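> predicted model follows, preceded by the sequence.
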Amino acid sequence: MTDSTLAIIILAAGQGTRMKSETPKLLHTLAGIPIVSHVLATARELDAAYTVAVVRHERDQLVSVIVDELPDGLVVDQDDVPGTGRAVELAVLALPAGFAGDVLVINGDTPMLDVQTLSGLVAEHRRSGASATLLSAFLEDASGYGRILRSASEGDGAGRVDRIVEHRDASPSELAISEINAGVYLFGVAELRDLLPKLTLHNAQGEKYLTDVVELLRKAGSEVNVLPVADSWLVAGINDRAQLSEAAAKMNAIIVRTWQLAGVTVQDPATTWIDLKSTFEPDVTLLPGTQIRGATTIARGAIVGPDTTLVDCEVGEGAIVKRTDATLSVIGAGASVGPFAYLRPNTILGDNGKIGTFVETKNAQIGEGSKVPHLSYVGDAHIGVGTNIGAGAIFANYNGVVKSETEVGAHVRIGSHNVFVAPVRIGDGAYSGAGTVIRKNVPAGSLAMNVAPQRNLEGWVAEHRAGSAADVAAQAAEQSGSGPAIIASPPAGINPTDSAPDAEKIGD
């Protein structure tokens, strides 16, 4: 149920310069979705009465994501006054005047922060009756973080909280404190309405610090509680690409373990990457070097990998997909794909079908039980059930202006090294000879072939490749009258100018 006494403010106005990227920091992806989307999803699960996101830099791109995730949320633009204090001040002004509950402030760059931790913070704040409650963490290297200052036993979590000092404003003794401000706060809205307008810009960064509200509360005699988190990675912010990779590794480890406990075999968690939106049924096996991306779904008993990347794919029950790169494709139950297959968007492989070694497909529907075993390109094609496409087939779908489709019927047998010049249709039960270029429709039950007599130019090797190994072998064959040579080169001890020995004695 909606918590009518809770409002959430998400701080998403930072520029993120340390990312050194044209992409806004909060839109860099983590487990397949933008960093900020993780935070928005957590906020959505808390089901607050109001959620306000404060934006500034690259605001249009951010707003499009925010609106998709939280269509009922409020978006506030931060003005030219810098600082988290000003951002929260503007967000509070956007709340209805009649709202009298608690305000949870979280950062848009803390994607690991979960509902359980935030729910615990809200519960503790309301139990204690404090004016403010915030999260902290203990770090071996606290560089860049604000420090929690306590009136007694500073830095060990035992004393009363007096204030928070930002890293740039801290003295050497304060920098030695290992308890850091996690940037997650819960305030009563009345206190914020009273104190936020009193914040100043008198600090090293010339910003309105939200952390100064803590000191103002303490000076007024109000209680401020700090709730340390058990694992510091829960509140770790992402400011650069190194921190992004660290968060990605941690989140991936959590995702992999979650699926392992749900009945998925992951042989090598260190080399297996799974996006948050991907799903699996029990008894799926993921082999080393496998990446499951986007909204991929994999059914019971399927084996995927090694060295396979699936993006937004659907894999049927019992299918085997190895050393394959596939995007927006459907692989039927019991089907086999790879190794070294490339499935481009809108590839649909029917149940018990096969896309084999060094095969590329695109916009291709391959019927149940049909096979494209090896060394082929199938683009813009519809292949019926029970059909076999011979090695080296090319579906020539593009004439330089438009792309056209090829239709191959059911139970067709295509010879090796065929080229289909689209648009063309091959009827049910038809056959084609090796090396055929099919430029016109083939009726059902017909054999298609290109009739061209074979020419043998006798003596060509002796004339044009005199003295070569081929010439020596040809002369030996002619002298012995044995016909084509069986071996590529003579065994040790046999003079190639001598009569060729019997194939039975040499072997093949």
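In hand now; what should we look at? Numbers count the residues shown, from 1 in each chain.

> CA atoms for contacts and neighbours, from now on please.
Noted.

> next, count neighbours for residue 64.
Residues within reach of residue 64, counting by other C-alpha atoms under 10 Å, total 11.

> I meant to write residue 93 there.
Residues near residue 93, counting by other C-alpha under 10 Å, number 11.

> name the helices or strands packed onto the helix or strand hosting it?
Using DSSP states H and E, residue 93 maps to helix 84-94. Contacts defined by 3 or more C-alpha pairs under 8 Å, 6 or more residues apart in numbering; DSSP states H and E place helix 84-94 against strand 3-12, strand 48-55, strand 74-77, helix 189-195.

> how far is the second one from where the chain is centred?
Yep, that's strand 48-55 we're talking about. Counting by C-alpha atoms, centre = their mean, to the nearest Å, strand 48-55 is centred 28 Å from the centre of its parent chain.

> run through who's touching it.
Residues from elsewhere that reach strand 48-55 (C-alpha atoms under 8 Å, 6 or more residues apart in numbering): 2-14, 43, 62-63, 66, 72-78, 87-88, 91, 94-95.

> mind checking the helices and strands packed on helix 84-94 for the one nearest to residue 300?
strand 48-55 (37.5 Å; C-alpha to C-alpha).

> what angle do that closest one and strand 3-12 make?
10 degrees (axes from the mean of the first three to the mean of the last three C-alpha atoms, to 10 degrees).

> beyond strand 48-55, next helix or strand please.
Later in the chain than strand 48-55, the nearest helix or strand by DSSP H and E is helix 59-69.

> are we agreed that residue 162 is in a strand?
Yes: applying DSSP: H, G, I helix; E, B strand; the rest coil, one finds residue 162 inside a strand.

> for it, which non-adjacent residue is spatially closest?
residue 150 (5.3 Å; C-alpha to C-alpha, 6 or more residues apart in numbering).

> alright, now check it against this:
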Amino acid sequence: MVAIAILAAGRGTRMKSDLPKVLHELAGRSLVERVLQSCQEIQISRRIVIVGYRGELVKEALMGGKEIRDNPQSPPLEFVEQTEQLGTGHAIQQLLPHLQGFQGDLLVLNGDVPLLRSETIKQLMAIHKQHQNSATLLTANLPNPQGYGRVFTDSQNLVQQIVEDRDCTQAQKQSHRINAGVYCFHWPDLEKILPELKADNDQKEYYLTDTVNFLSPVMAVDVEDYQEILGINDRKHLATACDILQRRVKDKWMTAGVTLLDPNSITIDDTVELQPDVVIEPQTHLRGKTSIASGSRIGPGSLIENSQIAENVTVLYSVVSDSTVAQNSRIGPYAHLRGHAEIGANCRVGNFVEVKNTQIGDRSNAAHLSYLGDATLGEKVNIGAGTITANYDGKNKHKTQIGDRTKIGSNSVLVAPITLGEDVTVAAGSVVTEDVSNDCLVIARSRQAVKPGWKLKEPKK
């Protein structure tokens, strides 16, 4: 059995924010959600988050967040409060009444270390079990270890001493092997010695690292890529972590056959799925649960968020959110699809067209300057420039239905609720307020009047 405990009680004063540090976002997920995500590939029996500063906000964010929705089979989250933040040892002491009788291993992670790979955690756990250690800790060799506790071991990687940076002598500070703050303990061994921790240091805090003085054997495991254990303490660290995550994601997709033109100007969330032969143009950003199928070309200058793009679609200088686009369709330039828009195959949604909560059938076109909201369009429908579905009456939204092969003339307004049948033609400039049956021409405008010799009178001086 394995329980995980995530340290998420701190405020993070250097973030200069009222938001708890662990709730700051990194590429679409909060820091603490990313830590939880890194544990998905190991068998976990309990998941505990230790909260403190604005703990209710952390609870609310996690219980309603992506991590819970995406992993419904995971053990439920448990929350333990650390009312005073007196160090990592003090935080784990709060688990004593909650893990009473637990006979498994406890994996301790920091809620502000979001780049840890699941493979690294699996390796740590495997070595811990293989050697039947009382404790196993993750270490790394940093080019600049300033600010991190140093770890000193023998030739078998058995830990002899851990010294916090502020307590190191000048000689000890020459070591580059640091404590990553990730531990696996055999809980029955740790449970016995936790009450013995003392705050004999400059900070008057209880260090979890002091437990190595009472446990045996304790082994260190070096992480291959030290960037995995970088913590987030300020906005600069957050930006650095984002760069690292983006490099990982982009390298993965380019290796898998995706073309990224000017990768430095592109951002891709790690929740995005791409197929080979997708081309991503500069200044394009892919967010959330987005998937893009083979042969599609996205950008330049496009944002795709929580949307599904089928094969051979082009999206040029456009925004697509919470929507789907079927194969061989063209979107943009400067189109906006939102609110569960569904675009059929071989369609065109062109310049400055907004589509909201609307289903457009195959081979239909809305080429310019139109708004289609709360509408259903059949196949081979043509929407003339400047067409508007007037879907809102000031209180409620209403539906517009347009049948197959219907043509809407330029600068027309369809006042919902309204239904136009198949093979209907709406004359340009019409304001249509009543349903129209199949095979009709609709002219809903005043006849033009011309008065010769008329001009506006000049006002009296």
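Sure, I can see it. The shown structure was predicted, so the numbers you read here are calculated from the model rather than taken from an experiment.

> circling back to that earlier point, buried subset of the contacts of strand 48-55 of the first structure?
Among the contacts of strand 48-55 of the first structure, those classed as buried by 16 or more other C-alpha atoms under 10 Å are 6-14, 43, 62-63, 66, 73-78, 87-88, 91, 95.

> could you pick out the longest helix of the second structure?
Longest helix of the second structure, by residue count under DSSP state H: helix 235-255.

> now for that one, which elements pack on it?
strand 25-26, strand 267-268.

> and that helix, how far from the first structure on average?
For helix 235-255 of the second structure, the mean deviation from the first structure after alignment is 1.6 Å (mean C-alpha distance after the TM-score superposition for the first structure).

> what span of the first structure is that helix aligned with?
Helix 235-255 of the second structure corresponds to residues 241-261 in the first structure, going by TM-score structural alignment.

> other residues contacting the matching stretch?
If you take C-alpha under 8 Å, 6+ apart as the criterion, stretch 241-261 of the first structure is touched by 19, 30-31, 112, 233, 237-238, 266, 269-270, 272-276, 280.

> can you check stretch 139-158 of the second structure too?
Stretch 139-158 of the second structure is contacted from outside by 159-166, 168, 172-173, 175-180, 217-226, 229, using C-alpha under 8 Å, 6+ apart.

> quick one, which of those residues are buried?
159-160, 162-165, 172-173, 175-180, 217-223, 226, 229.

> how far out from the middle of the chain is stretch 2-13 of the second structure?
20 Å.

> distance check, residue 337 of the first structure against residue 316 of the first structure.
Distance from residue 337 of the first structure to residue 316 of the first structure, counting by C-alpha to C-alpha, to the nearest Å: 12 Å.

> more neighbours, those two?
residue 337 (28 against 23).

> in the second structure, what residue corresponds to that one?
By TM-score structural alignment, residue 337 of the first structure lines up with residue 331 in the second structure.

> what residue in the second structure is paired with residue 291 of the first structure?
The equivalent of residue 291 of the first structure in the second structure is residue 285 (alignment by TM-score structural alignment).

> surely its match meets residue 264?
No: with contact defined as C-alpha atoms under 8 Å, residue 285 of the second structure does not reach residue 264; the gap is 11.2 Å.

> of the two, who's got more company?
residue 285 (21 against 13).

> now the residue mapped onto residue 105 of the second structure from the first structure: closest residue in space, sequence neighbours ignored.
In the first structure, the residue matched to residue 105 of the second structure (TM-score structural alignment) is residue 102. Leaving aside its chain neighbours, residue 102 of the first structure sits nearest to residue 188 (4.5 Å; criterion: C-alpha to C-alpha, 6+ apart).

> who are the contact partners of the one you found?
100-103, 131-132.

> same thing but at 10 Å, please
Contacts for residue 188 of the first structure (C-alpha atoms under 10 Å, 6 or more residues apart in numbering) come out as 5-6, 100-104, 125-126, 129-133.

> tell me which residue of the second structure lines up with residue 395 of the first structure.
Match for residue 395 of the first structure (TM-score structural alignment): residue 389.

> quick one: that match from residue 395 of the second structure, how far?
Taken as C-alpha to C-alpha, the span from residue 389 of the second structure to residue 395 of the second structure is 16 Å.

> can you pick out the residue with more neighbours from those two?
residue 389 (23 against 6).

> mean deviation, the helix or strand containing that one versus the first structure?
Under the criterion of DSSP H and E, residue 389 of the second structure resides in strand 388-390. Superposing on the first structure and averaging over aligned pairs (mean C-alpha distance after the TM-score superposition for the first structure), strand 388-390 of the second structure comes out at 1.7 Å.

> mind listing residues that contact that strand?
Outside strand 388-390 of the second structure, the residues that touch it by C-alpha under 10 Å, 6+ apart are 353-354, 369-375, 397-401, 410-418, 431-433.

> could you rerun that using 7 Å?
With contact meaning C-alpha atoms under 7 Å, 6 or more residues apart in numbering, strand 388-390 of the second structure is reached by 370-373, 412-416.

> just to revisit the earlier point, I figured the match of residue 337 of the first structure was touching residue 315, is that so?
Yes: using C-alpha atoms under 7 Å, residue 331 of the second structure is in contact with residue 315, at 4.7 Å.

> coming back round to it: for the helices and strands packed on helix 84-94 of the first structure, give me a markdown table that also has distance to residue 309 of the first structure.
Putting these into a markdown table (distance: least, C-alpha to C-alpha, whole Å) gives the following:
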| stretch | distance to residue 309 of the first structure |
| --- | --- |
| strand 3-12 | 32 |
| strand 48-55 | 35 |
| strand 74-77 | 37 |
| helix 189-195 | 48 |
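
> determine which two of the contacts of strand 388-390 of the second structure are furthest apart.
370 and 416 (15.4 Å).

> what about those two, which has more around it?
residue 370 (26 against 23).

> what residue in the first structure is paired with the more buried one?
Alignment note: residue 370 of the second structure maps to residue 376 in the first structure; criterion TM-score structural alignment.

> now do the SS call for that match.
strand.

> show me the contacts for it.
Contacts of residue 376 of the first structure by C-alpha under 7 Å, 6+ apart are 358-360, 391-394.

> of those, which belong to strands?
When DSSP state E defines the strands, the subset of the contacts of residue 376 of the first structure inside them is 358-360, 394.

> which residues does the aligned residue in the first structure for residue 295 of the second structure contact?
Applying TM-score structural alignment, one finds that residue 295 of the second structure aligns to residue 301 in the first structure. Counting by C-alpha under 7 Å, 6+ apart, residue 301 of the first structure touches 283-284, 317-318.

> that concludes my questions; thank you for your assistance.
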